[in-house]
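Colleague: Mind looking at a prediction? Sequence and model below.
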Amino acid sequence: MFNIGDFARLGRVSVRMLRHYDSIGLLRPAAVDPHTGYRYYRADQLRRLNRVIALKELGLTLEQVRAIVDDAVDVAELRGMLRLRRSQLEAQLAADTARLAAVEARLRTIESEGQMNTQDVVLKEIAPVRVAELTAVADSYQSTDIGPVIQPLYPELFRRLAAAGVTPTGPGIAWYEPAGTDGGEAVVVHAGVQVTADPSTAGDFAVVDLPGVRAAATIVHQGPMDDVEQSMQVLARWIEENGYRTDGFAREVYLDYCADEPEKGITELQLAVRRS
């Protein structure tokens, strides 16, 4: 048998933790010296310790852990529980990473407020264009909600176009509209690319004519779309200063889309405007 210190090192836990587990009846020592009070453990008790630690990492309370290990949960069940928890943690990590990126982007927007230049805004007419598209719904127009929805649409769209023998004739164009009339924040995300295909030849994608815009305030955004708020706010200032109104939904024309190096991307933002 092993004394408590040796057993703690073998199990990669602290002595204090083992003493606590003993006090609550979760992992009793195999023997206790009646004269010294020293605790001793057997090697096969590491199996129970492993299960206790694994279940604790799942977020269970020690009382819940004891109930499970006392019911002798088998390896397959434990593996399934751990895989589920791993998936949950991965999803949480992805969400936290996205939130951190959004915070950093907003900080960059704040830091650049004094450097925004409305002279880069151009008012122009946008011609109609035919596009092949796929659509999906995002919870809101926030970048953190739009990004995960639109990003997988383009690879899938290009895959379907290639399968149908349709060749894009121009850049990708994304646009947005409310998902319903109930006043909610959900938006329909349109991921499109210019084509000359006949609508009747479309298969598992749609071919639509995107209408022209009589007057659009436009600006060329350089860099990742995570930082698009900076350019959007330049447009907002220009629109207000020049007496226009807009619904706030920008058309995005990906003049130079760099999936692997988003910081090199070039996107024209187009906001339809009208006089106040």
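Modeller: That came through, no problem.
Colleague: going forward, measure contacts between C-alpha atoms and count neighbours the same way
Modeller: Will do.
Colleague: Can you show me the strands along this protein?
Modeller: For the chain, applying DSSP state E gives strands covering 2-3, 31-32, 39-41, 122-126, 129-138, 172-178, 187-194, 206-210, 213-222, 244-245, 251-256, 266-272, 274-275.
Colleague: Would you mind putting these into TSV with distance to Gln151 and mean neighbour count alongside?
Modeller: Shown next, in TSV, are the strands of the chain (distance: least, C-alpha to C-alpha, whole Å; neighbours: other C-alpha atoms under 10 Å):
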stretch	distance to Gln151	mean neighbour count
strand 2-3	55	16
strand 31-32	59	14
strand 39-41	54	20
strand 122-126	25	15
strand 129-138	11	21
strand 172-178	11	20
strand 187-194	9	23
strand 206-210	18	17
strand 213-222	18	20
strand 244-245	29	15
strand 251-256	13	19
strand 266-272	15	23
strand 274-275	31	12
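Colleague: mind checking which of those is nearest Glu113?
Modeller: strand 213-222 (15.2 Å; C-alpha to C-alpha).
Colleague: what's in contact with the closest one?
Modeller: 120-128, 228, 231, 235, 239, 263-274 (C-alpha atoms under 8 Å, 6 or more residues apart in numbering).
Colleague: next up, a second structure to put side by side with the first:
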Amino acid sequence: MFRIGEFSRLTQVTVRMLRYYDETGLLRPARVDPRTGYRLYETRQIPRLNQIIYLRDSGFNVAEIVAALDAEEKGLLAKQLDRKSAEIGAEIEACREKLRKLGTARRALLNGGGGIHFDISVKPVAECLALSLRRTIPDYYGEGLLWKELAGFAGQRRIALTGEPFSIYHDPDYQEKQVDVELCVPIKESVADRDGFTCRTVEAVPFMASTMVCGDFSNIAGAFQAFARWLQDNEVYRMAGLTRQIVHRGPWNEDDPDHYLTELQIPLEIA
């Protein structure tokens, strides 16, 4: 079972929203520890959480979500989804993203959704000397501007880069806004700290769970859910550090989002 912060990280849903879903009865914890009061969740709850998110992102309010989840006939659920689709279509450009999410909801809720298969492996990651830039950014889309800033700093000072850049996420649970992120680029030689940029040794990780995510960044949420299932099936390991991400192919070197390639990494320890 997972504490609420761990479940938040693995499902990419904020602790605030999980607590709200508990309060409204949409998603109760699998168990509440009677001694500590901690909310505890299981992977079997992920499909219902996905249904809530699909419907929420499609514009359904709490009462409509309850009605949709309680609908026993798929025909009734299809009519509800179709009605919302017509409403969103009328909003033209501003609602194109909602239309895409509604299509995803129909496939997942009515057809069982196939999903994407993620192969998870465990490997050691060596320590490295890195040029680091850590900031709190408004949301994940702000990370691209930070990478440009770091690349400009390294270029102006002719700092020799020796490896693949990666991000480290310092928030203890998933955040939609005000994301605490650290960008790291391996370097050959130590450089002086300046203007918010620091030179530090990023520690080695003996056991790093890793998976590759192909396609648009929206596929990343499914990869974290795959991590959750894998961790529950492999109880010899438990999460033990900050999540890392390496974008091997992204907006700067690939025009088609369907061809993006992102590596997600979660440090582990022996349970």
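Modeller: Yes, it's here. The structure displayed is predicted, hence computed values, not measured ones.
Colleague: where does the TM-score land?
Modeller: A TM-score of 0.53 describes the superposed chains when it is computed by TM-score structural alignment, normalised by the length of the second structure; 173 aligned residues with a C-alpha RMSD of 3.8 Å.
Colleague: Quick one, which of the strands of the first structure gets closest to Ile110 of the first structure.
Modeller: Closest to Ile110 of the first structure of the strands of the first structure is strand 213-222 (C-alpha to C-alpha; 16.5 Å).
Colleague: against the second structure, where does the closest one fall?
Modeller: The counterpart of strand 213-222 of the first structure in the second structure, counting by TM-score structural alignment, spans residues 205-214.
Colleague: next one: stretch 62-77 of the first structure
Modeller: Going by TM-score structural alignment, stretch 62-77 of the first structure sits over no part of the second structure.
Colleague: Translate Gln151 of the first structure into the numbering of the second structure.
Modeller: If you follow Gln151 of the first structure across to the second structure using TM-score structural alignment, you land on Gly144.
Colleague: For its match, give its distance to Leu183 of the second structure.
Modeller: Using C-alpha to C-alpha, to the nearest Å, Gly144 of the second structure is found at 10 Å from Leu183 of the second structure.
Colleague: returning to that earlier point: I'd like to know how many residues surround the match of Gln151 of the first structure.
Modeller: Counted with other C-alpha atoms under 10 Å, the neighbours of Gly144 of the second structure add up to 12.
Colleague: Please apply the same query to Asp145 of the first structure.
Modeller: 16.
Colleague: give the contact list for it.
Modeller: 138-139.
Colleague: Let me know the distance separating it from Glu90 of the first structure.
Modeller: Taking C-alpha to C-alpha, one finds Asp145 of the first structure at 18 Å from Glu90 of the first structure.
Colleague: what does Val188 of the first structure give?
Modeller: Counting by C-alpha to C-alpha, the separation of Val188 of the first structure from Glu90 of the first structure is 27 Å.
Colleague: now His221 of the first structure
Modeller: For His221 of the first structure, the distance to Glu90 of the first structure - C-alpha to C-alpha - is 32 Å.
Colleague: To which residue of the first structure is Leu183 of the second structure aligned?
Modeller: Per TM-score structural alignment, Leu183 of the second structure is aligned with Ala191.
Colleague: who's in contact with that match?
Modeller: 133-135, 150, 153-154, 157, 172-175.
Colleague: show me where the first structure has helices.
Modeller: Taking DSSP state H to define them, one finds helices in the first structure at 4-11, 15-23, 45-57, 62-70, 75-111, 143-150, 153-164, 228-241.
Colleague: tell me the most buried of those?
Modeller: helix 228-241 (a mean of 18; mean count of other C-alpha atoms under 10 Å).
Colleague: Let me see the residues that make contact with it.
Modeller: Contacts of helix 228-241 of the first structure (C-alpha under 8 Å, 6+ apart): 105-106, 108-109, 112-113, 116-118, 121, 217-221, 245-246, 269, 273.
Colleague: do stretch 269-276 of the first structure as well
Modeller: 213-221, 232, 239, 243-253.
Colleague: what does stretch 124-142 of the first structure give?
Modeller: So stretch 124-142 of the first structure is contacted by 145-146, 149-150, 153-154, 157, 179, 185-196, 205-218 (C-alpha under 8 Å, 6+ apart).
Colleague: Run the chain-centre distance for stretch 165-178 of the second structure.
Modeller: 9 Å (C-alpha atoms, centre = their mean, to the nearest Å).
Colleague: ditto for stretch 89-104 of the first structure
Modeller: Here stretch 89-104 of the first structure is found 7 Å from its chain centre; the criterion is C-alpha atoms, centre = their mean.
Colleague: And stretch 195-209 of the second structure, by the same measure?
Modeller: Distance, centroid of stretch 195-209 of the second structure to centroid of chain: 20 Å (C-alpha atoms, centre = their mean).
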